[in-house]
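Visitor: Quick one, what's the 3D model for this:
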Amino acid sequence: MSDPRLEAGGEPTTGAHGILPPAGVDLPGAEHEPARRRRFVDLAPLRASPAFARLWIGNAISGIGAQMTIVAVGLQIFDMTGSTMMVALVGGVALVPMVVAGLWGGMLADAFDRRLVLMLSSLTGWTAVLGLVALSAWDAALIADGERALVWPFYVLTTINTVAATISGATRSAVTPRILPAHLISRAAALNGIAMGVMLTVGPAAAGVLVATIGLPITFAIDAVLFTAGFLGIVGLPKLPPLGEVARPGLASLLDGARFMRHAPNIRMSFIVDIVAMAFGRPFALLPAVGAVVIGGGPVTVGVLTAAAAIGTLLASLLSGPVAHVHRHGLAVSRAITVYGCFVALLGLVILAMALGWGGPVGEDWSQVSWVALGVAAIAFAGMGASDEISAIFRSTMMLTAAPDDMRGRTQGLFMVVVASGPRVGDLYAGAAASLIALWAPPLFGGLVIVVLIAVLTRAQRTFLAYDARDPTP
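Guide: So this is what the prediction gives:
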């Protein structure tokens, strides 16, 4: 039997089963119904909520284009500058604006109709992508005259796109408990992992092939076209006005959220461990150089390795059936991030081995690639993607079920700051360590740091390891 519920923000309605409860509220006893044990992902959230299904499908399609743009921007700047540090600065420049956007976006999601916030932020990101299309086409035209476009406009437009994506991400996550019952949240998180896996598999791989064959401007333009699907998913949502007292955006709302986080040790620790993983285990800024001088293969190698991480994410999500029966979410997160650190270190060893000349000569042509090194590196990236997805499923479920609705926007806003700023810090760490030492140093040292820090932090905060999803406490 499906879980009848009211579409968020509307009036009670009647149906075959009588009066429907508010959105996100389970029927009595629903959370205690024994879920059939399964190995593969549970599709119940898609059947239970057409609004969630439309949002999920649209986000998966538009996300493919977004991931294409992320890879294409890195390749564009590396092509223009030949510098790994300049590629890493794409994230570094966007860091402070993205932090502000996450905090402000979370307050917007708690104060206004979440559907409206999603629409406006998505349109802003789409406009930035159109700007990237124009800039890349201009650069391509200048090459024929022996000139290049300025680099800084790419940073500006990428920052605007990042800001919009941060606000959209925080708001979209806060929407989920309003259109799904609580006992389906972990399964929805697993489905979101599948969407992310599809984005990260198809998007980067397509970007690598498209850039190598038809060029950067058209690659950016395809993202602008795919945006339409995501926007239609947002338009299909019901109105989602605030429930209860409205906290208007401003200092008072921000301080109220800070007070909540001060008394929410489990949610706070979920942020901290994710920052550790992303700050020291983010090797993607190294990939243009890895594809050019270490493993070989050029842009295609960049796409393959990025897609390998997505394949790991996708496989972990497809085999996520048992998540409904895992209750020690904090323990699961700590173990998953420890495994993540081990795979990051493995990647560092592969790059070190190639730097020592164990793989023979390589080049930017796809025929001049070290297949053994590419295979092991792909395994490392797949392991990173799978372990990160397992961690993400349980972290997101903890936040959405332990936080009250009037705090979900601000909590998710802070979460988006963590999710988006952690990789930017990681890009800066990777770029700086690679420039000062070597390409193998950031993943090798970073992976070891992750393993040690997770062990120390989680043992210092025992309530995190003891967290039980059957009694969610922030």
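Visitor: CA only for contacts and neighbour counts going forward, please
Guide: Noted.
Visitor: mind listing the helices in the stretch 1-150 of the chain by residue range?
Guide: 44-48, 50-81, 84-111, 114-143 (DSSP state H, counting those that start in this stretch).
Visitor: Reformat those helices as JSON lines; add mean neighbour count.
Guide: Putting these into JSON lines (neighbours: other Cα atoms under 10 Å) gives the following:
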{"stretch": "helix 44-48", "mean neighbour count": "18"}
{"stretch": "helix 50-81", "mean neighbour count": "22"}
{"stretch": "helix 84-111", "mean neighbour count": "24"}
{"stretch": "helix 114-143", "mean neighbour count": "19"}
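Visitor: Would you format those helices as a markdown table with distance to Gly446 included?
Guide: Shown next, in a markdown table, are the helices of the stretch 1-150 of the chain (distance: least, Cα to Cα, whole Å):
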| stretch | distance to Gly446 |
| --- | --- |
| helix 44-48 | 37 |
| helix 50-81 | 22 |
| helix 84-111 | 16 |
| helix 114-143 | 32 |
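Visitor: And those helices: which comes nearest Thr306?
Guide: Minimum separation from Thr306 across those (Cα to Cα) falls at helix 50-81, 8.6 Å.
Visitor: Output the contacting helices and strands for the host helix or strand of Ala277.
Guide: Per DSSP states H and E, Ala277 falls inside helix 265-280. If contacts are counted by 3 or more Cα pairs under 8 Å, 6 or more residues apart in numbering; DSSP states H and E, helix 265-280 sits against helix 251-262, helix 329-355, helix 371-402, helix 405-436, helix 441-460, helix 462-465.
Visitor: Another sequence for comparison is provided below:
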Amino acid sequence: MRAGRSSDGASPRRPPRPATLLADISPLREYPAYRRLWVGETISALGSQITATAVLLQVFAVTRSSFQVGLVSLVALVPLVAGGLFGGAIVDAVDRRRLAMITSGGLAVVSAAFLLLTLVGAVDDAAWPLMCLVAVQSALLAADQPARRAMTPNLIPLEHLPAASALAQIGGTAAGVFGPLIAGVTVAAGGFSVAYAVDLVTFAAPLYGLARLAAMPPRGGGRGAGVASVAEGLRFLRGQPVLLMTFVVDLIAMVFGMPRALFPALAEGRFGGGSATAGAMYSAVAVGSLLAAGLSGPLGGVRRQGLAVVVSIVLWGGAIAGFGLAHDIALGLALLALAGAADMVSAILRNAILNVATPDEMRGRLQGVFLVVVTGGPRLGDLEAGSVAAVTSPAFSVISGGLAGIGCLLLVTAAVPALIRYDAKAALAQARERSSQPPASAAAASAPHDRTEAPVVPRPSGGTSRDTLDPSA
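Guide: Next up is the predicted model:
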């Protein structure tokens, strides 16, 4: 029997490990509040991917510069870093549901602004208005994403968190597969305004899912959202070497091995295509990620999770370097898909470590740091790739980035071997021993006289000193 109270009120049990390759979808079946939240986030992520791809294509169309495409990510990085740290502190101080509704509404306004500026021709000759909107969007996301991720452990039991991580990755990567494709097709068929209009429509789904939830303040009461709160979260992270290393190795992989800023130039210069070809390249990484997430069942049995993360990142770097050598578009897309599959395995296992390591009162701040890493790393990678390509060539930038990432990864793991020594089974046993409460079991169910749903609170209270064992990006 799966964890969580069944429909007849039976006591919960720990769910059996999946016996097949397929991902465990029981959280979607058994917890309606989590299901609506997941559906809303997936649809919203689809719209976000459409706009993110359309902005990169539009900047390249206006400037004809890969460096300017990379600069878009730098513009987004500054508010993301600051907002991720302080946004996570805000998440730990206020009602997370209300905060997510406010930030989602703000993001919808930004998408409407992308549409309006394009319709009136304000970005026909200059890319800076687009970059300004990207900065605002990034600042809002810095609070929106940690708030959503911090809610998930209160909607499902602890035993289902690895499965929920894989499901979040499936939703996000499905959006990554179809979003860029839709962007490429809609831009080619109807222009950039059509792509932005589709994104705007998608905001209805996440707002509906949030509206059906009850209030969800941090467990144990809110805390301050200032510098002291941020510092407390960073001190906690500093005392967790395995958790800290999961952030470091992901940064290395993304900073050196993320070539997406070069896709428009490679689509035209090497593969002889246009926006549709570039969209296919953006989607290829997500295709591999989606396949790996869909076949993620055996990952629950991986005991040496840290070592598996390192191996996955080595495969990522090697596939990216191979993509830089490819001259056939089919081979190039296959290598990008392989890279995406390796990155997905790394993401699922890194999330497994994060979920067990972090108590609820720290979850917003640690998710803020997580957001800075998983979104800031690729943006730094865009800048690095575009800068190297500007002084050499796009192909050299891709190849050197993949190989440099492997080299740096091996150096840091040799210097700090805690990650490759990490034992997931022992860490989970220690986490259970530390808990002062048995795993809770109440499933999220609709209130009889209200349209909201009360959250499940399945996690043990935990302390501030945790060993490490869970986006979901």
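Visitor: picking that back up, of the helices and strands packed on helix 265-280 of structure 1, flag the one that's most buried.
Guide: helix 405-436 (a mean of 25; mean count of other Cα atoms under 10 Å).
Visitor: list the helices and strands it packs on?
Guide: When contacts are defined as 3+ Cα pairs under 8 Å, 6+ apart, helix 405-436 of structure 1 sits against helix 84-111, helix 152-179, helix 251-262, helix 265-280, helix 371-402, helix 441-460.
Visitor: what range in structure 2 does it sit on?
Guide: Mapped onto structure 2 using TM-score structural alignment, helix 405-436 of structure 1 spans residues 360-391.
Visitor: Superposed on structure 1, what's the mean shift for that stretch?
Guide: Its aligned residues in structure 1 lie a mean 0.6 Å from stretch 360-391 of structure 2 after superposition (mean Cα distance after the TM-score superposition for structure 1).
Visitor: Could you give the number of residues near the aligned partner of Arg303 of structure 2 in structure 1?
Guide: Aligned by TM-score structural alignment, Arg303 of structure 2 pairs with His327 of structure 1. For His327 of structure 1, the count of nearby residues is 17 (other Cα atoms under 10 Å).
Visitor: any idea whether His327 of structure 1 is helix, strand or coil?
Guide: For His327 of structure 1, the assignment made with DSSP: H, G, I helix; E, B strand; the rest coil gives coil.
Visitor: I'd say it and Asp471 touch.
Guide: No. The pair His327 of structure 1 / Asp471 is not scored as a contact, 9.2 Å apart, by Cα atoms under 8 Å.
Visitor: thinking again about what came up before, so which of the helices and strands packed on helix 265-280 of structure 1 is nearest Leu20 of structure 1?
Guide: Nearest of these (Cα to Cα): helix 405-436, 19.0 Å.
Visitor: against structure 2, where does stretch 302-312 of structure 1 fall?
Guide: Using TM-score structural alignment, stretch 302-312 of structure 1 corresponds to residues 278-288 of structure 2.
Visitor: how big is the offset of the matching stretch relative to structure 1?
Guide: Averaged out, stretch 278-288 of structure 2 is 1.0 Å away (mean Cα distance after the TM-score superposition for structure 1).
Visitor: Quick one: map Val198 of structure 1 onto structure 2.
Guide: Taking TM-score structural alignment, the alignment pairs Val198 of structure 1 with Ala174 from structure 2.
Visitor: Name the surrounding residues that touch the helix holding Ala277 of structure 1.
Guide: Outside helix 265-280 of structure 1, the residues within contact range by Cα atoms under 8 Å, 6 or more residues apart in numbering are 261-262, 330, 334, 337, 340-341, 395, 398-399, 415, 418-419, 422-427, 429-430, 442-443, 446-447, 449-450, 453-454, 457-458, 461, 463-464, 467, 473-474.
Visitor: With stretch 267-283 of structure 2 instead?
Guide: With contact meaning Cα under 8 Å, 6+ apart, stretch 267-283 of structure 2 is reached by 53, 57, 176-181, 183-185, 187-188, 260, 263-264, 266, 327-329, 333, 336.
Visitor: make it 7 Å
Guide: Contacts of stretch 267-283 of structure 2 with the rest of the structure, by Cα atoms under 7 Å, 6 or more residues apart in numbering, involve 176-178, 180-181, 183-185, 188, 260, 263-264, 327, 329, 333.
Visitor: How about stretch 138-155 of structure 1?
Guide: Applying Cα under 7 Å, 6+ apart, the contact partners of stretch 138-155 of structure 1 are Val90, Val93, Leu132.
Visitor: and what of stretch 338-345 of structure 2?
Guide: Contact with stretch 338-345 of structure 2 is made by 285-286, 288-289, 291-293, 312-313, 315-316, 319-320, as judged by Cα under 7 Å, 6+ apart.
Visitor: can you check stretch 374-386 of structure 2 too?
Guide: For stretch 374-386 of structure 2, the external contacting residues (Cα under 7 Å, 6+ apart) are 66-67, 70-71, 73-74, 77, 80, 251, 254-262, 397-398, 473.
Visitor: ok, now with 8 Å
Guide: Outside stretch 374-386 of structure 2, the residues touching it (Cα under 8 Å, 6+ apart) are 66-71, 73-74, 76-77, 80-81, 250-252, 254-262, 394, 397-398, 401, 473.
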